[in-house]
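Asker: sequence plus predicted model, see below.
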Amino acid sequence: MQAIAFDVRTVNVMRYVVPLREGGSLPAIAEADDGFMYVVKFKGAGQGKKALIAELIGGLLAKTLGLKVPEIVFANLDAAFGRTEPDEEIQDLLKSSTGLNMALHYLSGAVTFDAAVTGVDEMLASKIMWLDCFICNVDRTARNTNMLVWNRELWLIDHGASLYFHHAWQSFLKNAERSFEQVKDHVLLKYASRLEDVDALFHTILNDAIIDAIVELIPSAWLEENDSDETPEIKRNIYAQFLKARLAASAIFIKEAIHARKTII
């Protein structure tokens, strides 16, 4: 199978603009050396480097499947950055995030998706729900949709709460074959009537080569932990094995999602 490569640029953060005080990760809008604004996710935040890994994998999978996600870039933070920041909490965050972080292109003027106001095409809703079941994304609920409407299109953001199996490496293959019970709280559940069609379609798009190429992009610095003897390469292999097993077992989470939808319609 031919090797596949993803192009993820690296930018340098030049100016901290404003914090986004939502949730516990404290991302921020910042300007980079390419002149664009980004929403930066910091590795020193409470959710740590694993949230960045989930963000990277989830975002690139979404793009591969034809869903709209703001451009994903690696964001380099210099050690001197933020020394003049008056807020001690933010200053500590920036100090602990020196090096490589992650950022999404800032969609200026975008509004938060509200299911009570904006309907969603059934095929699109099914695609988004399939992705969230696949990566075990618990954070796409009516309370926190993590979707934006920009230029009259639906954009996905914030996949940092996905892939929670990586908090318990030992049982990753067992977790790959589990249903996704949290789908019952998904904000698009009532619209997602074409899950079986999407499952068949996405099996023609995703393959081992794509999964390997995405996982290979995880920076080694994000995989290194003081309390672990596993090398970054071993951990990349675990992510790849999980995703491949999850794809092979997609019928399990599709069945759970269809059942959850029947309970509300």
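Answerer: It's in. The shown structure was predicted, so the numbers you read here are calculated from the model rather than taken from an experiment.

Asker: only C-alpha atoms from now on, for both contacts and neighbour counts.
Answerer: Fine.

Asker: ok but Phe74 is inside a helix, no?
Answerer: No. The assignment for Phe74, made by DSSP: H, G, I helix; E, B strand; the rest coil, is strand rather than a helix.

Asker: quick one, helices of the stretch 51-200 of the chain?
Answerer: Using DSSP state H, counting those that start in this stretch, the helices found in the stretch 51-200 of the chain span residues 88-95, 122-134, 172-176, 195-203.

Asker: who wins for proximity to Ala221 among those helices?
Answerer: Ala221 lies closest to helix 88-95 among the helices of the stretch 51-200 of the chain, at 15.7 Å (C-alpha to C-alpha).

Asker: deepest-packed of the helices of the stretch 51-200 of the chain, please.
Answerer: helix 122-134 (a mean of 22; mean count of other C-alpha atoms under 10 Å).

Asker: quick one: that one to helix 195-203, angle?
Answerer: 70 degrees (axes from the mean of the first three to the mean of the last three C-alpha atoms, to 10 degrees).

Asker: mind giving me the packing neighbours of helix 122-134?
Answerer: helix 195-203, helix 250-262 (3 or more C-alpha pairs under 8 Å, 6 or more residues apart in numbering; DSSP states H and E).

Asker: what angle do the last one and helix 195-203 make?
Answerer: So that's helix 250-262. 150 degrees.

Asker: where's helix 250-262 relative to the chain centroid, distance-wise?
Answerer: Mean-position distance between helix 250-262 and its chain equals 21 Å (C-alpha atoms, centre = their mean, to the nearest Å).

Asker: one more structure, for comparison:
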Amino acid sequence: MLKEAIATRYITPLREGGSLPGLVEADDLGTYVMKFTGAGQGRKTLVAEVVCGELARRLGFRVPRIVTLDLDPVLGLGEPDQEVQELLKASGGTNLGMDFLSGALGFDPLAFAVSSEEAGRIVWFDALVNNVDRSWRNPNLLVWRGEVWLIDHGATMIWHHSWRGAEASAARPYGIADHALRPFQPDIAAAAAALAPLVTEELLAEVTAAVPDVWLADEPGFDTPDDLRRAYARPLLARAARIHERIEGDK
């Protein structure tokens, strides 16, 4: 389960992302980047953040800690920005927070080198979850205390936007021609050998169990949140075994 906290103060919007995340303080004295259920992308973005972020963490990647943040819409009453005020009012209840890495810098491939091994691990993981948002234009990587951290996994597992075609969608190859780490000659074969055996039914059950029920409820075609959790796990388990053979654009 994810740690639970209550948002106590909205600090400022972070306009780098399309979903307008915000910087907030919580009752545990933490400072978090908050992503909202009322944002245009909806709760599936938050589900993807939890599933992929927690899976990455268990595979040994550096990912900011993820928590759930309870939001009282009253926090939006004093917000002068109308867009932010409406977002806060629409997001009462359970939202997602990620530890704010104060002082972190956006990854710049011209200023920070990544080993072939680390590049391979990140590329393999992105292929596993079909991350379409790790391009050189927008790496969604941070450098904090001299190490690379993975952030923003909302644009992953695109098959969960249409479960009827999920199996076919999840079987497609993954292209890395524009991947931010392609210039570092990623050792994908070594990454697959090390990481694929770790992606088990048990691990995926643990990861999907971290998703709050409220984000999984009332999904058409599924009777219970646990049915939907199993649907999230199946494509990932299948991709783990063979996705390294279907990565395109690495030459």
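Answerer: Looks like it arrived, so ask away. Predicted model, so just to flag it, every value in this text is computed and none were measured.

Asker: nearest to Ile72 of the first structure, of the helices of the stretch 51-200 of the first structure?
Answerer: helix 122-134 (17.3 Å).

Asker: quick one: that closest one aligns where in the second structure?
Answerer: Aligned using TM-score structural alignment, helix 122-134 of the first structure spans residues 116-128 in the second structure.

Asker: now the helices of the stretch 51-200 of the first structure in TSV, with distance to Ile211 of the first structure?
Answerer: Formatted as TSV, the helices of the stretch 51-200 of the first structure follow (distance: least, C-alpha to C-alpha, whole Å):
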stretch	distance to Ile211 of the first structure
helix 88-95	31
helix 122-134	13
helix 172-176	14
helix 195-203	12
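
Asker: Leu148 of the first structure: which of those helices is closest?
Answerer: The closest of these to Leu148 of the first structure is helix 122-134. By C-alpha to C-alpha, the value is 13.1 Å.

Asker: how much does the closest one stray from the second structure?
Answerer: Mean deviation of helix 122-134 of the first structure from its aligned counterpart in the second structure after superposition (mean C-alpha distance after the TM-score superposition for the first structure): 0.6 Å.

Asker: and the contacts of that helix?
Answerer: 61-62, 67, 138, 140, 162, 180, 183, 186, 188-189, 191-195, 198-199, 246-247, 250, 253-254 (C-alpha atoms under 8 Å, 6 or more residues apart in numbering).

Asker: try 6 Å
Answerer: Phe180, Leu188, Tyr191, Ala192, Ser193, Arg194, Leu195 (C-alpha atoms under 6 Å, 6 or more residues apart in numbering).

Asker: so what's the corresponding residue of the first structure for Ala48 of the second structure up against?
Answerer: Applying TM-score structural alignment, one finds that Ala48 of the second structure aligns to Ala54 in the first structure. Going by C-alpha under 6 Å, 6+ apart, Ala54 of the first structure touches Gly160, Ser162.

Asker: so what's the equivalent of Ala90 of the second structure over in the first structure closest to, chain neighbours aside?
Answerer: Aligned counterpart of Ala90 of the second structure in the first structure: Ser96 (TM-score structural alignment). Excluding its sequence neighbours, the residue lying closest to Ser96 of the first structure (C-alpha to C-alpha, 6 or more residues apart in numbering) is Gly44, at 4.9 Å.

Asker: map the one you found onto the second structure.
Answerer: So Gly44 of the first structure corresponds to Gly38, using TM-score structural alignment.

Asker: swap in Asp33 of the first structure?
Answerer: Alignment note: Asp33 of the first structure maps to Asp27 in the second structure; criterion TM-score structural alignment.
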